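Novice: coordinates only, sequence not included:
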């Protein structure tokens, strides 16, 4: 096995960020395991070459049960999620989203503050909460439909 610290320059339209990934090359199974920003990536190639796509996973996030701990189901998210303001704004073209400062008041773990003081949002995490709120709203609708049906049958 070989352990490496790899500098990675991620260039964006506004700035470039120098980041580091820790790799552990396991020659026995011909896989390279990369740990970056708390995420685990497996790259299957002989040279353990790492590309930007390997590290960003094209917007995908590891979600396998085997990688998780302290698992708790979400509940009662509908009030918090529906209190989040949504916007249409301009940032390198038209976009839809939320304001990080507002979201941080409700869900601080979904907002990260960079060293320059700018904030960014974990939209994947936010979509999970939105899904839970949708499920809760659907359950409320079903309850109200049953209640209406019961009232109609009693008349």
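Specialist: Thanks, I have it. The structure displayed is predicted, hence computed values, not measured ones. Numbers count the residues shown, from 1 in each chain.

Novice: alpha carbons only for contacts and neighbour counts from here, please
Specialist: Fine.

Novice: The nearest residue to residue 119 once chain neighbours are set aside and residue 20, how far apart?
Specialist: When the adjacent residues along the chain are set aside, residue 119 lies closest to residue 113, with 4.4 Å between them (Cα to Cα, 6 or more residues apart in numbering). For residue 113, the distance to residue 20 (Cα to Cα, to the nearest Å) stands at 18 Å.

Novice: ok, now residue 41?
Specialist: Distance of residue 41 to residue 20, computed by Cα to Cα: 13 Å.

Novice: Wait, a helix at residue 17?
Specialist: No: remark: residue 17 does not belong to a helix; assigned using DSSP: H, G, I helix; E, B strand; the rest coil, it is strand.

Novice: putting a second one here so we can go through both:
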């Protein structure tokens, strides 16, 4: 798929990608392209150069299905306070303070905030919106 991964990038605190729906691509610099599916978790260490595909497939699908009246969008969330994240904090897999300071607003997001970010571009009032993948990450990508 053309443009199926983002540009090469790094995160100073590392990044964990959780796949909850759909299929994506992930690659560490110099490594093989990995197909990631629901239930997969990809850990990118601090400073590790990598790319992952959400934006490219979203745009490709929007172009392919737009003529049929289907709009395709994605959300690129930050760390969200969910039962899964709570379990990771409890099990010592995630340090809450570190995760919060990785966000510009210094707190975890909520499921309700993600739901609101999904609803607007999906609404009838946003009928001209397709092929987008905005970050809903508390300003993490602004850093």
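Specialist: That came through, no problem. Owing to the predicted nature of the structure, the values given are computational and were not obtained by experimental measurement.

Novice: TM-score for these two?
Specialist: The pair, once superposed, lands on a TM-score of 0.23 when counted by TM-score structural alignment, normalised by the length of the second structure; 67 aligned residues with a Cα RMSD of 6.0 Å.

Novice: Could you check how many residues crowd around the residue nearest to residue 119 of the first structure?
Specialist: Per other Cα atoms under 10 Å, the neighbour tally for residue 113 of the first structure reads 13.

Novice: ok, which stretches of the first structure are strands?
Specialist: For the first structure, the strands defined by DSSP state E cover 2-11, 16-26, 31-36, 39-43, 87-90, 94-97, 111-113, 119-121.

Novice: Buried residues of the longest one, list them for me.
Specialist: Going back to what we said before, that points to strand 16-26 of the first structure. Buried residues in strand 16-26 of the first structure, counted by 16 or more other Cα atoms under 10 Å: 21-25.

Novice: contacts for that strand?
Specialist: 1-11, 31-37, 48 (Cα atoms under 8 Å, 6 or more residues apart in numbering).

Novice: Quick check, the residue nearest to residue 119 of the first structure in contact with residue 120.
Specialist: Yes: Residue 113 of the first structure lies in contact with residue 120 (Cα atoms under 8 Å); the separation is 6.5 Å.

Novice: Can I take it that residue 56 of the second structure is in a helix?
Specialist: Yes: using three-state DSSP, the assignment for residue 56 of the second structure is a helix.

Novice: burial of it, as a residue count?
Specialist: Using other Cα under 10 Å, residue 56 of the second structure is surrounded by 21 other residues.

Novice: and it, how far is that from residue 28 of the second structure?
Specialist: Distance from residue 56 of the second structure to residue 28 of the second structure, by Cα to Cα: 17 Å.

Novice: got it, and residue 99 of the second structure?
Specialist: Residue 99 of the second structure sits at a distance of 22 Å from residue 28 of the second structure (criterion: Cα to Cα).

Novice: more crowded one of the two?
Specialist: Between residue 99 of the second structure and residue 28, counting by other Cα under 10 Å, residue 99 is the more crowded of the two (20 against 16).

Novice: ok, and the more buried one, which helix or strand is that part of?
Specialist: Using DSSP states H and E, residue 99 of the second structure sits within helix 96-101.
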